[in-house]
Structures are given as C-alpha cells and as structure tokens.
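Undergrad: Need a 3D model of the sequence below.
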Amino acid sequence: MADDPYVIEPGSYKTEGFHMYEVGQAFAKAAKELSTGLEALEKGDTPPWGDDEFGENFGVPYEGLRKGFDEAMPSLAERIAGIGVAFSQIGIRNEKQEQKEHDTYQQITGQYDGQVGAKVSSIKSV
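TA: Have a look, this model is predicted:
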C-alpha cells in the first residue's frame, strides 16, 4: 500500500549480511576444492578424457573453460562476501542513525517538558 511506511530492520540487514558473507566464504572454499580435485585428475601423461579424437575435441574447450573458472570463481566468491559485508554495514549505519534521531528527539522534547500541560517525554518516537 502507498500509505505503508518503509521499514528497515537493522538486525535483519546485519544477520543476513553475515549469512551472505558466510556464503561467499563457503563458495570460495568449494571452488578451491573443485579446482584442486580437477588438478589431481589432470595429472599424468594422458588426460582423463583420453587423447583420441573425442578427447581432443573435449580437451581444447575444457582447458579454456577451466582457466576461466580458476580466474573467475575466487572473484565471484569475494564479491558475494562483499555484498554480505555491505548489508551488515547498512544495518549498523541505520542503527546509529536511528539512535541519533532518538537522542535528538529526546533533547528537543526535554526542553518543553511540563510547558504544555503534559509531559512530552511520554510521547513515543515511531
């Protein structure tokens, strides 16, 4: 609805940001393990897919893809973890801003307590 306020829950940003960071770390570990496993399979004089015509037709594109994988996956993992860090930072900044606004509100309303017939400090900030 258009009248619904936009609500940011800093705790959710911080928690989910940490989870996203963990996903990035797990992805980096899995990519490294896959790369290490493939390296182990590729050792020897004959590639695991063979050196016949079919093996050559498979091996040439595989080597290009493999090199691209080794270059791209660590970067992707780092970016996923970075998104998580950014989400956490959003939550922290939002909490600080909310506290600053609350403190300012308390300071302003504290100046007028008892001057309008009721304690203004009993009004809750939304």
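
Undergrad: CA atoms for contacts and neighbours, from now on please.
TA: Will do.

Undergrad: Name the next helix or strand downstream of the one helix or strand residue 38 maps to, please.
TA: Per DSSP states H and E, residue 38 falls inside helix 10-42. Helices and strands here follow DSSP H and E; after helix 10-42, the next one along the chain is helix 53-110.

Undergrad: okay, the angle between that following helix and helix 10-42?
TA: Following axes from the mean of the first three to the mean of the last three C-alpha atoms, to 10 degrees, one obtains 160 degrees for the angle between helix 53-110 and helix 10-42.

Undergrad: What helices and strands are in contact with helix 53-110?
TA: helix 10-42 (3 or more C-alpha pairs under 8 Å, 6 or more residues apart in numbering; DSSP states H and E).

Undergrad: Same question for the helix it packs on: list its buried residues.
TA: Counting neighbours by 16 or more other C-alpha atoms under 10 Å, one finds that the buried residues in helix 10-42 are 10, 13-14, 16-25, 27-28, 31, 35.

Undergrad: Please generate a structure for the following sequence too, so the two can be compared:
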Amino acid sequence: MQTSTTTGDVMGGAGGFQTDTESLKAEGTSFVKLGEDFQNSVKRLMDGLSALGAGPPGTPPAGGQKEPDKSFGEQFTSGLTSFASKADMPPWGDDEIGEKFGVVYEGVRDGMYESMGHLSSKLQEIGKALTSMSKNYAESEDFSESLIKQHVPNPQAGGSDKLVSRLEGPRPH
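TA: So this is what the prediction gives:
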C-alpha cells in the first residue's frame, strides 16, 4: 500500500499536513477485492476437499438441499462394481491409523477454515476502513482549507482589512 503524506508550507504557514486521499481510497478498494478473492479461494479449497470426501463443502448446495439419496437398487449395483461400501468413509480409512490421522486432520482443517474465513473478513474490513478514512481526511482537509482562507479582521493591526498573520497564546500575568 502506498500513501503519501507531506509536511510543509500551507498557505504560507509552517507545519502543514496533507494526506493523499485518492491513494487511501484506491488501496481501500484493493483490500476489499483482496478479501473477496481470498474468500472465493477458500470456498474453492473447501469444495475441492469436500469432493474428495475430506470435509464439508464451502458452497452450500443450490436451494439449501442435499443430494438425493440413492435407491437400494442403485446402491447395490454400485456396490458390486466399485468400492461404494466405503463411500461414506473418509479417504484415509477407518482403521486405527486412519482414525488417528482423521482426528488430527479434521482439527487442523477446521481451524484453518475458521482462521481463513476470519482473515478474509478482516481484509475486507481494513479496505472499508481505508475508504472511509480517505473520505474523512478529504472532508477534514476541505474544512481546514476553508477556515484558513477566511478573511478575519484584525483590529490590532491598525485596519479592518488586515489578516491575522500570527496567533499568540495568553500572556502571563
């Protein structure tokens, strides 16, 4: 992310500060897009693992329904020609080693899904915050500039057409 701020003279005074609000806005949009892309990648990963029988899908089935169950005849025919009897079993098997592997794998997988989902939402939040920040900076700078440009009479300067050129703090008693 590239933002630039500059300090220097503002309207002839010293110590001004300006923020590149367009860069903030652009980077905010980029972060939102990055978060959305990451979220889509996580869903594709989950769907791929689900297709292998190694986890829940990332995208729920259309209409919120699951696949219809196979009839007894379809299950019987499939069982004769394939390993359909193992269809509901995870790919690592159900023996002792497979069960141990499954416990570890599922714990890591579920933690990974949770953390990746959290990261995706945080990237999007950062993007929205940067965009909001750019808007707030722009409004603040516009307001400050309008105050600086106001004509303020200075009776101490000997005429009403003189501008205030320097502010002094309270004088000690």
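
Undergrad: residues in structure 2 aligned with the helix holding residue 38 of structure 1?
TA: Using TM-score structural alignment, helix 10-42 of structure 1 corresponds to residues 21-53 of structure 2.

Undergrad: cool, stretch 70-86 of structure 1 as well?
TA: Taking TM-score structural alignment, stretch 70-86 of structure 1 hits residues 113-129 over in structure 2.

Undergrad: Tell me roughly how far the matching stretch lies from structure 1 on average.
TA: After superposition onto structure 1, the average distance of stretch 113-129 of structure 2 to its aligned residues comes to 1.3 Å, using mean C-alpha distance after the TM-score superposition for structure 1.

Undergrad: what do you get for stretch 36-45 of structure 2?
TA: Mean deviation for stretch 36-45 of structure 2: 0.8 Å (mean C-alpha distance after the TM-score superposition for structure 1).

Undergrad: So what's the residue count around residue 115 of structure 2?
TA: For residue 115 of structure 2, the count of nearby residues is 12 (other C-alpha atoms under 10 Å).

Undergrad: any idea how far residue 70 of structure 1 lies from residue 42 of structure 1?
TA: Look at residue 70 of structure 1 and residue 42 of structure 1: by C-alpha to C-alpha, to the nearest Å, they are 14 Å apart.

Undergrad: Residue 68 of structure 1 now?
TA: 16 Å.

Undergrad: Check residue 11 of structure 1 too.
TA: For residue 11 of structure 1, the distance to residue 42 of structure 1 - C-alpha to C-alpha - is 46 Å.
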